[in-house]
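> my questions are about this predicted structure, shown below with the sequence.
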Amino acid sequence: MSEIPTYTPRSILVTGGNRGIGLAIARAFAEQGDNVAITYRSGEVPEGLLGVKADVTDAASIDAAFTEVEAAHGPVEVLVANAGVTRDTLLMRMSEEDFTSVIDTNLTGAFRVIKRASKGMIKLRRGRIVLISSVVGLYGSPGQINYAASKAGLVGMARSLTRELGSRGITANVVAPGFINTEMTAALPEATQKGYLDSIPAKRFAEADEVAKVVRWIAGPEAGYISGAVIPVDGGLGMGH
């Protein structure tokens, strides 16, 4: 009988990984035996994960976090850029600071962590970069010009990374979730929830682990020839826009 190959754990880093979709992603990798670290700004570190405090708007903070993860788990082989914020309001009420602060966290923050992670990946000649976007970045949403712009920008970032780093064995892909079952969606008025559900062909919200499993797959060996792709996890809401 041939021996079943053993799984070699990888060094994984998920930004904003102590709650919501980020935590589900971190747990999905941990379940398959990977060494998983998360960045967080506040709150508790979930059990079984290495937590490093970091602010994606601060390059020095990011560098220190990576140094800590590298000391514990080795160079980061899979980076999931998930950290994000919203400051929703209509265009005429949106201040420049409302706009730039969201861009700085969601888009420039992703640039900062990717730049730092790429150093180790280039040396290893392998790596997986997964950017967590949103159906809003592809579909648009009133009151979210800042958020939509930041999430749309991740697509151009992943595709440019693919052209720059593809020959080094590094892939860069985007996962774009739609509406997810969270405490926030559960607290919405029933009529609002119905309005959202009516627009989703699947007629339900996604669970966070449905997004997490797609992220885990796109970062795995079966998806080694996929790069620069945008994978919607939205029940058909955006229809691949």
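In hand now; what should we look at? Numbers count the residues shown, from 1 in each chain.

> CA atoms for contacts and neighbours, from now on please.
OK.

> what's the longest strand anywhere in the chain packed up against?
In the chain, with assignment by DSSP state E, the single longest strand is strand 170-177. The elements that strand 170-177 packs onto, with contact taken as 3 or more CA pairs under 8 Å, 6 or more residues apart in numbering; DSSP states H and E, are strand 127-132, helix 145-165, helix 208-218, strand 230-233.

> which outside residues touch it?
By CA atoms under 8 Å, 6 or more residues apart in numbering, the list of residues contacting strand 170-177 from outside reads 121-122, 125-135, 154-155, 158-159, 161-162, 165, 211, 214-215, 218, 224-234.

> from start to finish, how long is stretch 195-207 in a straight line?
Distances were taken as CA to CA, to the nearest Å; on that basis the terminal residues of stretch 195-207 are 18 Å apart.

> sorry, wrong one. I was asking about stretch 86-103.
Start to finish, the residues bounding stretch 86-103 are 10 Å apart (CA to CA).

> before we go on, here's another structure to hold up against the first:
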Amino acid sequence: MSHTLKNKRALVTGGSRGIGTGIVNRLASEGADVAFTYSSSPDRAKEVLQAAQTLGVRASAIKADSANASSVVASVERTVAELGGIDILVNNVSVLAIARIDELTLADFDRTIDVNVRAVFVATQAAVKHMKEGGHIINIGSTNAERMPFTGGSIYAMSKSALQGLAKGLARDLGPRGITINNVQPGPITTDMNPPEGEFAQMLKKLMALPRYGTVEEIAGMVAYLASPEAAFITGANLTIDGGFSAYSSLRSKQPQ
């Protein structure tokens, strides 16, 4: 790796599994000191922590409840205290409630908003108090903000759509301070909770230009780029990395009759 992030300090929320772990690993391999939050599975968090430390960077695992605003703020403050500041914030943690409208509960709605939207705002607000010029905020959204091909995803899609507007609005607030904020929108990605095989996966692959699931490393690569000096002129953007999933309608219209 090029170590383009050497001496940078990052916080990744929800870094103990899936895409979050991939991001922690990539940022550490690029030379950044990395803190990450987790809500359960301390053994898994320890593994991620040790993997980052073996790359020769400082690392910290912070237990936090992203549905609790005070816990989110505390995770940012602990990152600053342990790493000496914060230059990169990756708002990755997310929850998914899949059900039809008549089956969803208000508790489902509230938790989705609390974790997927409010926690992003709270963490960002806390982090920018410590960020200097050149800071980067990267939110992990979803291609489902723009395309929802299955039933039951209404409040999840809504929460990810909110991140689009938040990135655009905060880009205006933070631009004069030299801080960028962008929204990465993954499509179907292989994780232990989202296997690339099975009936559901096959349905999604049929809607993609590249008929395969993406990898956490591919998402982490986009995040590392946005956190690097090379991306200093990108802000307020919603960047989709979904194998052509969101291009489905245009692809379909060009199929021969």
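Received it, and whenever you're ready, just let me know what you need. What you see is a predicted model; the values in this text were computed from it and never measured.

> coming back round to it: just put the helices and strands packed on strand 170-177 of the first structure in JSON lines and tack on distance to residue 95 of the first structure and mean neighbour count.
Compiled in JSON lines, these are given as follows (distance: least, CA to CA, whole Å; neighbours: other CA atoms under 10 Å):
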{"stretch": "strand 127-132", "distance to residue 95 of the first structure": "25", "mean neighbour count": "26"}
{"stretch": "helix 145-165", "distance to residue 95 of the first structure": "10", "mean neighbour count": "20"}
{"stretch": "helix 208-218", "distance to residue 95 of the first structure": "32", "mean neighbour count": "19"}
{"stretch": "strand 230-233", "distance to residue 95 of the first structure": "30", "mean neighbour count": "22"}
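
> what's the counterpart of residue 146 of the first structure in the second structure?
With the correspondence set by TM-score structural alignment, residue 146 of the first structure lines up against residue 155 in the second structure.

> so what's that match up against?
Applying CA under 8 Å, 6+ apart to residue 155 of the second structure gives the contacts 97, 109, 112.

> what's the answer for residue 75 of the second structure, then?
Under the criterion of CA under 8 Å, 6+ apart, the neighbours of residue 75 of the second structure are 37, 62, 63, 64.

> how about residue 146 of the second structure?
Applying CA under 8 Å, 6+ apart, the residues near residue 146 of the second structure are 157, 161, 246.

> coming back round to it: just the ones of the contacts of residue 75 of the second structure in strands?
37, 62, 63.

> just give the closest residue to the last one, not the sequence neighbours.
Okay, so that is residue 63 of the second structure. Computed as CA to CA, 6 or more residues apart in numbering, the closest residue to residue 63 of the second structure that is not its neighbour in sequence is residue 38, at 5.0 Å.

> so that neighbour sits against residue 13, correct?
Yes. Contact status for residue 38 of the second structure versus residue 13: in contact at 7.2 Å, counting by CA atoms under 8 Å.

> more neighbours: these two, which one.
More neighbours surround residue 13 than the other of residue 38 of the second structure and residue 13, with 31 against 22 (other CA atoms under 10 Å).

> kindly state which residue of the first structure is aligned to the more buried one.
By TM-score structural alignment, residue 13 of the second structure lines up with residue 15 in the first structure.

> which residues touch the nearest residue to residue 43 of the first structure once chain neighbours are set aside?
Once its chain neighbours are removed from consideration, residue 43 of the first structure has its nearest residue in residue 18; the separation is 7.7 Å (CA to CA, 6+ apart). With contact taken as CA under 8 Å, 6+ apart, residue 18 of the first structure is in contact with 38, 39, 40, 43, 44, 45, 46.

> how many neighbours does the fourth one have?
Just to be clear, that refers to residue 43 of the first structure. The burial count assigned to residue 43 of the first structure is 8, neighbours taken as other CA under 10 Å.

> ok, residue 142 of the second structure next?
If you count neighbours by other CA under 10 Å, residue 142 of the second structure ends up with 26.

> likewise for the one 10 residues further on?
As a burial measure, residue 152 of the second structure scores 17 neighbours (other CA under 10 Å).

> how about it, secondary structure?
Residue 152 of the second structure carries the three-state label coil when classified by DSSP: H, G, I helix; E, B strand; the rest coil.

> same check on residue 248 of the second structure?
The three-state assignment at residue 248 of the second structure reads helix, by three-state DSSP.

> enumerate every residue touching it.
In this structure, residue 248 of the second structure makes contact with 207, 208, 209, judged by CA under 8 Å, 6+ apart.

> if we go to 7 Å?
207, 208 (CA atoms under 7 Å, 6 or more residues apart in numbering).

> all strands of the second structure, in order?
Remark: strands of the second structure, listed N- to C-terminal, are 9-12, 33-38, 59-63, 88-91, 136-140, 180-186, 238-241; assignment by DSSP E.

> now do the same for residue 213 of the first structure: its match in the second structure.
Using TM-score structural alignment, the partner of residue 213 of the first structure in the second structure is residue 221.

> skipping adjacent residues, who's closest to that match in space?
Sequence neighbours aside, residue 26 is the residue nearest to residue 221 of the second structure in space, at 7.1 Å (criterion: CA to CA, 6+ apart).

> please report the distance of the one you found from residue 33 of the second structure.
In this structure, residue 26 of the second structure and residue 33 of the second structure are separated by 11 Å, where distance is defined by CA to CA.

> who has more neighbours, these two?
With neighbours defined as other CA under 10 Å, residue 26 of the second structure and residue 33 compare such that residue 33 has more, 31 against 21.

> just give me the match in the first structure for the more buried one.
In the superposition onto the first structure, residue 33 of the second structure corresponds to residue 35 when matched by TM-score structural alignment.

> could you list every residue that touches its match?
Shown in contact with residue 35 of the first structure (CA under 7 Å, 6+ apart): 9, 10, 11, 12, 73.

> top of those by neighbour count?
For those, the largest number of neighbours (other CA under 10 Å) sits with residue 12, at 24 neighbours.

> gap between it and residue 206 of the first structure?
Here residue 12 of the first structure is placed at a distance of 24 Å from residue 206 of the first structure (CA to CA).

> do residue 92 of the first structure as well
From residue 92 of the first structure over to residue 206 of the first structure the distance is 32 Å, taken as CA to CA.

> so for these two, which sits in the more crowded spot?
Each of residue 92 of the first structure and residue 206 had its neighbours counted (other CA under 10 Å), and the higher figure belongs to residue 206 (18 against 7).
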